[in-house]
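Just need the structure, nothing else, for what follows:
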Amino acid sequence: MKLLDDDAVSERLAGVPEWRREGNEIRRTVAAPDFPTAIRIVDAIAVRAEEINHHPDIDIRWRRLHLALTTHDAGGLTGRDFELAADIDRIAAEHGA
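Next comes the predicted model:
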């Protein structure tokens, strides 16, 4: 997978406004209504991640999920990161987060 240059990253970030760039990663925090919902969101993200073979870093803190995406194999950000970011946004919205 091809690395995105800075202009392409900025352009893609416009399509996922909840996400921010930090170095070679994009990050987002999702606030779920409660802990069980947070776990359901993680489960749905895990299913999607397995489907596309691209896995986020997830830190669970009660009802807050801190997510980070990067394409380790490519050494930075690729289209796969933004594809999964959009999927995570959809999953979070479906669960009221």
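
only C-alpha atoms for contact and neighbour calcs from this point on.
Will do.

Does the most centrally placed residue in the chain fall in a helix, a strand, or a coil region?
Centroid-nearest residue in the chain: residue 85, 3.8 Å away (criterion: C-alpha atoms, centre = their mean). Three-state call for residue 85 (DSSP: H, G, I helix; E, B strand; the rest coil): helix.

and this one, so I can compare the two:
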Amino acid sequence: MSKLSEQDIEKRLLHLPEWDYYDDAIHAEFEFDNFKDCFSAMSRIAFECEALNHHPDWSNTYNVLTISLSTHSAHGVTDKDFALAKAIEAIVEPEDED
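Reported below is the predicted structural model:
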């Protein structure tokens, strides 16, 4: 898997407005109503990570989930990172219920 150019990354991020690119990774932070909802989203994301065989650097503090994606073997961002970011978005977005 080859590392994407910065220009390609920025172009792809136009479709993922919650994500930013810096330090050779794409990053996002998601806030939930409470810890239980945050942990539930993390559990669902974990299944996607296993299915894609790609795992994030992530952490949570109470109701906030912070995620960084990069492909360590490519020393930067690849298609795998964007595939996982899209899967994460599909899981997290339904949490916004108005």
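
any idea what the residue nearest to the centre of structure 1 aligns with in structure 2?
Mapped onto structure 2 by TM-score structural alignment, residue 85 of structure 1 lines up with residue 85.

wait, the residue nearest to the centre of structure 1 sits on residue 15?
No. With contacts defined as C-alpha atoms under 8 Å, residue 85 of structure 1 does not count as touching residue 15, sitting 9.6 Å away.

Which SSE is immediately downstream of the longest helix anywhere in structure 1?
Using DSSP state H to define each element, structure 1 has its longest helix at helix 35-52. Scanning forward in sequence from helix 35-52 of structure 1 by DSSP states H and E, the next helix or strand is strand 57-61.

which of the residues in that following strand are buried?
Buried residues in strand 57-61 of structure 1, defined by neighbour count with 16 or more other C-alpha atoms under 10 Å: residue 58.

Please apply the same query to stretch 21-38 of structure 2.
21, 24-28, 30-32, 35, 37-38.
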